[in-house]
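Chemist: Pasted the sequence and its predicted model underneath.
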Amino acid sequence: MIIIIAEKPAAAERIAKALGEPKKVEEGGAYYFQVGDKVVIPAVGHLFGLKQATRGSYYPVFEVEWAPTFEINKKNEYARKYLENLKKFVGVAEDVYIATDYDVEGSVIGYNILRFVFNREKAKRMKFSTLTKEELLHAFQNPTELNMGMIKAGLTRHTLDWYYGINLSRALTHSIKKVGKVFSVLSIGRVQGPMLYFLVKREREIRAFKPKPFWQVTLKFRLRGKEFEALYREKQIWEEEKAYEVVKSCEGKKGIIKDVKKRVVRKNPPAPFDLTSLQTEAYNLFGYSPKRTLDIAQSLYTQAYISYPRTSSQKLPRQLDLRGILKKLSAQKEFRELCQEILKGKVEPHEGKKKDPAHPAIHPTGEVPKKLTGPERKIYELIVRRFLSCFMEPAERESISLTVDVNGNEFLTSGSRTLKEGWMKAYKPFLKLQEVEFPDVKVGEEVEVRKLEKLEKETQPPQRYTQGSIIKEMEKRNLGTKATRAQILQT
């Protein structure tokens, strides 16, 4: 009998349906799927974790061992029935296929089940990036070997996280108890500690910051029947008297266009999403926390609407059937026109620099969503439109800068407008572009001075990290993994 181990129940059902017409068998509160001589059995994430091999809450401690998660934490009691479900097939397993997520954590989940339940070190590995029927069937028919490098990396990370987390947390807890005579459990970890350092460092900078007053002078003027606003060339005037003198010298005087600068800026399409850029964009647009975005993306992946979200890649490999995906997406009326436009030309995506050996950039599968929640619809459309943008032509924006002279005082204003939409046509719902169009003015043209204003302002402290910016900082400094950063932010 062929045993296929999936990471979660929903994935197990998808795999079973890709292989044929499965029979769902429920026993003891858990279930598996029978497809001929094949049995697809789900886990529920990690069924094994690390625990202290000896008793006591002393530190440092480095004696650890793997054990079922329900023995380590009573909250994980639900995992027992899934583990017992797997044990039923130990004696009849001729071949074992690991079909957990193809990443470090998925590899550890599958390998621990393989060695602790089936008492084996070798198995066949299904590698897939989407839960579509075609890709799952291909992954089953063309299995690879276990990636021991990925497995060892995961096992090592778990061990190091345990060493740092348990020992440092116990040291902190004991120190607080000793000094304050009270018992309060404090936690810190290998990633949590450095992240807190950056937050505390920024907070100290903010609290130590002393605002400094400065002044600005603004000019409102009329040009060919339209009103515009310009700022005095010296953006920060440190003496109020000087700002007052600028205003006085301009009052009652005429304004002249002293300089006109125009330039066309070519904007290339954005790269397809990796997880961090998706989380950052979703925070900026919708205010979704990184964890919420990941949870939504995981749901879309499980429903086979997008590819695997826990990726660092900004690449769309040529072996992907990109034309096929675009043709499928054209079945959705909101994307039809864009897809048809792209398919007329060469289907060549604009990509970023980041790579991931396990998975491509996040992309839609082309499967038509049947029913999505409001948040799922937002994230799905964001991913689809970003994907479509990658295949479109660069956009062109014209930037115009005007210098207005009023009695020897120079004021600057600028604006930009779109000349060629290009990829912005696809991504328009998520762009915040200001279209400011100046008349076709010439140097020496007179403008009507309408109002001069002296504004008092203060220098601003550094901004606090947001959930969107801290996750980018963590990636920049290689803290945590793409899969764990969102969860770490919650602790």
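Modeler: Nice, thanks for sending it over.

Chemist: alpha carbons only for contacts and neighbour counts from here, please
Modeler: Will do.

Chemist: residues touching the residue sitting furthest away from the middle of the chain, list them.
Modeler: Largest separation from the mean C-alpha position in the chain: Gly252, at 54.3 Å (C-alpha atoms, centre = their mean). Shown in contact with Gly252 (C-alpha atoms under 8 Å, 6 or more residues apart in numbering): Val449.

Chemist: and it, that's in a helix?
Modeler: No. Secondary structure assignment (DSSP: H, G, I helix; E, B strand; the rest coil) places Gly252 in coil, not in a helix.

Chemist: Could you check how far it is from Gln216?
Modeler: 19 Å (C-alpha to C-alpha, to the nearest Å).

Chemist: cool, Val104 as well?
Modeler: Taking C-alpha to C-alpha as the measure, Val104 and Gln216 are separated by 54 Å.

Chemist: ditto for His350
Modeler: Going from His350 to Gln216 by C-alpha to C-alpha gives 42 Å.

Chemist: List of residues touching the helix or strand containing Ser469?
Modeler: Secondary structure from DSSP states H and E places Ser469 in helix 467-476. Defining contact as C-alpha under 8 Å, 6+ apart, one finds that helix 467-476 is touched by 195, 276, 279-281, 283-284, 289-290, 480-482, 485-486, 489.

Chemist: One more pass at 10 Å, please.
Modeler: 191, 194-195, 198-199, 276-284, 287-291, 312, 464-466, 477-482, 485-486, 488-490 (C-alpha atoms under 10 Å, 6 or more residues apart in numbering).

Chemist: Enumerate the positions of that helix that are buried.
Modeler: Buried residues in helix 467-476, counted by 16 or more other C-alpha atoms under 10 Å: 467-468, 470-472, 474.

Chemist: Which helix or strand lies directly C-terminal to that helix?
Modeler: Following helix 467-476 in sequence order, the next helix or strand is helix 485-490 (DSSP H and E).

Chemist: quick one: contacts of that next one?
Modeler: 189, 191-192, 195-196, 276, 279, 289-295, 467, 470-472, 474-475, 479-481.

Chemist: what distance separates that helix from the centre of its chain?
Modeler: 12 Å (C-alpha atoms, centre = their mean, to the nearest Å).

Chemist: what about versus this one:
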Amino acid sequence: MFVRDILKGDYVMKSLVLAEKPSVARDIARVLHCKKQIPGAMEGDKYIVTWALGHLVTLADPEGYDKKYKEWNMSDLPMIPKKWELVVIKQTSRQYQSVKTQLFRKDVSDIIIATDAGREGELVARWILDKSGCHKPLKRLWISSVTDKAIREGFANLKDGRDYNALYHAAKSRAEADWLVGINATRALTCKYNAQLSCGRVQTPTLAMIARREEEIRQFTPKEYYGLECTAGKIKWTWQESKSGSCRCFNKEFMENISSCIKEEPLKIEAIKKTAKKAFSPGLYDLTELQRDANRRFGFSAKETLNIMQRLYENHKVLTYPRTDSRYIGTDIVPTIKERLKACSVGPYKSVAGRLINKPVQVNKSFVDDKKISDHHAIIPTEEYVQLDHMTNEERKIYDLVVRRFLSVLYPPFEYEQTTMTADAAGQIFAARGKVVRSMGWKAAYDEKWDDGEDSGDNTVEPELADQSLPELTKGQTFHISAVRVTTGRTKPPARFTEATLLSAMENPVKYMDSSDAKARKTLGETGGLGTVATRADIIEKLFHSFLIEKKGREIVITSKGKQLLELVPEDLKKPELTASWEMELSGIARGTHKDTDFLQDIQDYTKELIQEIRQSGGTFRHENMTNTKCPQCGKRLLAVNGKNSRLLVCQDRECGYRETIARTSNARCPNCHKKMELIKRNDEETFVCSCGYKEKLSAFKKRREKEGAGVSKKDVQRYMKEQNKKSEPLNNPFADALAKIKLD
């Protein structure tokens, strides 16, 4: 038993547990033996378990304060509520009423907050309590995984709810500040330029980084460079510049002269250097690192990876809490490592994990450090039994990444001996390099499938010497040069962002932004860059859905709308320093060292300055994607836009909000080039179209697939279309999100 019965009158007093999601509530209810089903909750002898559905309560829309705000008028800005109002979200109002009923039961003595252990999780619960007017005593369940063991231990160590008051004030301040800046600036831009424009302290600097990369590419002038390779003693030697060690030269004539000079000359080995080296495991995953890897390896978007992780955490319970910014575990987790190894010792991991289970666990500061953990530790496997056959293919891929990282940190370093040889031919330096593996170490966790190719997005890095198999040679040996070849190449511009590299840029924006302010740079590093691990995926999705960016293959490019927005938006909102300063303040509020009232007063003053700047600006906005197709609702011409996975026509009138999908990227592959085809609907006929020119009607496609033994039923197509619709949910009003539920953090 976790608590004693408290008798009050004729009642046996109970504790009400408030979880964030139904799946977590079910797990808690099972552990607490709450088997009785009641509306919106589950009840037992000592506990009642209920749940939110994410946020049940949110900040009121502007029109909730004054009906005049239904009309968007510049003269009404800035909107600054004197008293913040909370409203129940209509779509989940029934569950809110169920939760409220349980809160005010006479036999409920206290509330146990069991929402996600973090700033936003605290806000979910506290807003419900504030809106309902419930003031019963609070306790806090703070756990990083939802296994039965973690739940039991968490209830055995409940915290005083008052200990998290400061965290709530930080969360509340963030939400109110985003409302003030996001909604006011969005309305001001939209009214000023009569276009659907939105901005925010995180999304706008992110857009600015994409624009800056595009400008770097546009201004880049490729240059031809040359290198020289020769073969001597069955080894490929590469020319190196004597001072810099560079393997390339921009003077073609100079390189051709060297080529002519060395053809008849011997090559003499001048030095042989052998160095024993160690390479350590890349470290455990936080959410951003996992999203990067999943995008680079599998093409998953940041949002897809987060959704998959959430299922592995909530439904399968095989991985710990996903929304973490730490890549370390605490000393309290170390005693559980053996149990976690046993749990994931299945299928392809059985032999790799088995070798660790039978030995003492070796830990070090590279992945165990209490000082480097904030709210949650790194993403690792739980102690829950794993059933791989119950996972989807996508879930298996993400689980595989996490498990192999977890196993790899428990293995010793990868050890190898690197040999570098330098030689002389006609006074020129040539080099060759080789590697001999001494111990696979942590790479054994990857079954020799380790891929260390980093997608850095930097194409200007000096190429390194390639490793090759080298025979045993001695200093002073000479060889005849049997072949000489002048190599050529062209310098490349920086690569466009992919979701993987954009996540890296958001995490470390100092690399991509101009800032000579040392304090600002330090602040950015301390606050973790733009946004948080939990919100970056949503920010990227929002930029796609606002048609400020689009995809070409895996590359992200800025649209004309995005470029124009950056010319119109106030300069401050394009800088990551703004988010950094906010996060520093919010962290101080969460620690209790800063006052939320002071922070919000500063935000109100800043909002007034923003509106004044927008009001006085003299820019213009022009739609460059206008079509001749008329909107069926208002008659105005529609705009052609590219969604993340589709092409659409949307109405230019922000108040109309009409949109129509005209083509959607499918999972069907072209029989000629094997690329994914678009599914285009014209009238009542649907046709697959490939970029290579191949076309095939949907009806013909189904017949062909049936003949190939992979029949596609009408039900399959309907299910597929339903999934596609989920991926690009239409927004009846593109500004609904900006008005009511804008989240820019």
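Modeler: Great, that's in hand. This one's a predicted model, so the numbers in the text were calculated from it and none came from an experiment.

Chemist: about what we covered before: just the buried ones from the contacts of helix 485-490 of structure 1?
Modeler: 189, 191-192, 195, 276, 279, 289-294, 467, 470-472, 474, 479-481.

Chemist: Quick one: map Glu613 of structure 2 onto structure 1.
Modeler: With TM-score structural alignment defining the correspondence, Glu613 of structure 2 maps onto no position in structure 1.

Chemist: next one: Gly476 of structure 2
Modeler: That one, Gly476 of structure 2, aligns with Gly444 by TM-score structural alignment.

Chemist: Same question for Arg704 of structure 2.
Modeler: Matched across to structure 1, Arg704 of structure 2 finds no residue, judged by TM-score structural alignment.

Chemist: And for the closest residue to the match of Gly476 of structure 2 other than its chain neighbours, the neighbour number?
Modeler: Computed as C-alpha to C-alpha, 6 or more residues apart in numbering, the closest residue to Gly444 of structure 1 that is not its neighbour in sequence is Ile257, at 5.2 Å. Ile257 of structure 1: 20 surrounding residues under other C-alpha atoms under 10 Å.

Chemist: what's the answer for Val363 of structure 2, then?
Modeler: Val363 of structure 2 sits with 14 neighbouring residues when counted by other C-alpha under 10 Å.

Chemist: three-state assignment of the counterpart of it in structure 1?
Modeler: Alignment note (TM-score structural alignment): Val363 of structure 2 maps to Glu348 of structure 1. Counting by three-state DSSP, the backbone at Glu348 of structure 1 sits in coil.

Chemist: again with Ser326 of structure 2
Modeler: Reducing the assignment at Ser326 of structure 2 to three states with three-state DSSP gives coil.

Chemist: Hmm, it is touching Leu290, no?
Modeler: No. Assessed by C-alpha atoms under 10 Å, Ser326 of structure 2 is found out of contact with Leu290, at 11.6 Å.

Chemist: what ranges do the helices span in the stretch 501-650 of structure 2?
Modeler: For the stretch 501-650 of structure 2, applying DSSP state H, counting those that start in this stretch gives helices covering 518-527, 536-545, 560-568, 576-591, 596-616.

Chemist: helices or strands up against the shortest one?
Modeler: Using 3 or more C-alpha pairs under 10 Å, 6 or more residues apart in numbering; DSSP states H and E as the contact test, the elements touching helix 560-568 of structure 2 are helix 184-193, helix 203-219, strand 549-552.

Chemist: tell me how far that helix is from the chain's mean position?
Modeler: 24 Å.

Chemist: ditto for the fourth one
Modeler: Mean C-alpha position of helix 576-591 of structure 2 versus that of the full chain (C-alpha atoms, centre = their mean) differs by 20 Å.

Chemist: Then the last one?
Modeler: Remark: helix 596-616 of structure 2 is offset 30 Å from the chain centroid, using C-alpha atoms, centre = their mean.

Chemist: Next, the angle helix 184-193 makes with it.
Modeler: Put simply, helix 596-616 of structure 2 runs at 10 degrees to helix 184-193, going by axes from the mean of the first three to the mean of the last three C-alpha atoms, to 10 degrees.

Chemist: same thing with the fourth one?
Modeler: Helix 576-591 of structure 2 and helix 184-193 meet at an angle of 150 degrees, taking the same axes, to 10 degrees as the criterion.

Chemist: What residues in structure 1 pair up with helix 576-591 of structure 2?
Modeler: Following TM-score structural alignment, helix 576-591 of structure 2 has no partner segment in structure 1.

Chemist: what packs against that helix?
Modeler: On a contact count with 3+ C-alpha pairs under 10 Å, 6+ apart, helix 576-591 of structure 2 meets helix 165-178, helix 203-219, helix 518-527, helix 596-616.

Chemist: Let me have the helices and strands packed on helix 560-568 of structure 2 in TSV, adding distance to Trp72 of structure 2 as columns.
Modeler: Formatted as TSV, these follow (distance: least, C-alpha to C-alpha, whole Å):
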stretch	distance to Trp72 of structure 2
helix 184-193	7
helix 203-219	22
strand 549-552	26
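
Chemist: wait, which of these is closest to Asn642 of structure 2?
Modeler: When those are compared by C-alpha to C-alpha, strand 549-552 sits nearest Asn642 of structure 2, at 6.2 Å.

Chemist: The closest one maps to which residues in structure 1?
Modeler: The aligned range for strand 549-552 of structure 2 is empty, by TM-score structural alignment.

Chemist: ok, how many other residues are close to Pro471 of structure 2?
Modeler: 10.

Chemist: Strands of the stretch 251-400 of structure 2, residue ranges please.
Modeler: 266-279 (DSSP state E, counting those that start in this stretch).

Chemist: these two touch, right, Met79 of structure 2 and Glu176?
Modeler: No. Contact criterion C-alpha under 10 Å: Met79 of structure 2 and Glu176 do not qualify, at 12.0 Å.

Chemist: which neighbours do the two share?
Modeler: Shared contacts of Met79 of structure 2 and Glu176 (C-alpha under 10 Å, 6+ apart): Gln604.

Chemist: who touches the equivalent of Ala175 of structure 2 over in structure 1 in this structure?
Modeler: Correspondence of Ala175 of structure 2 to structure 1, assessed by TM-score structural alignment: His158. Taking C-alpha under 10 Å, 6+ apart, we find His158 of structure 1 in contact with 49-50, 105, 108, 152.
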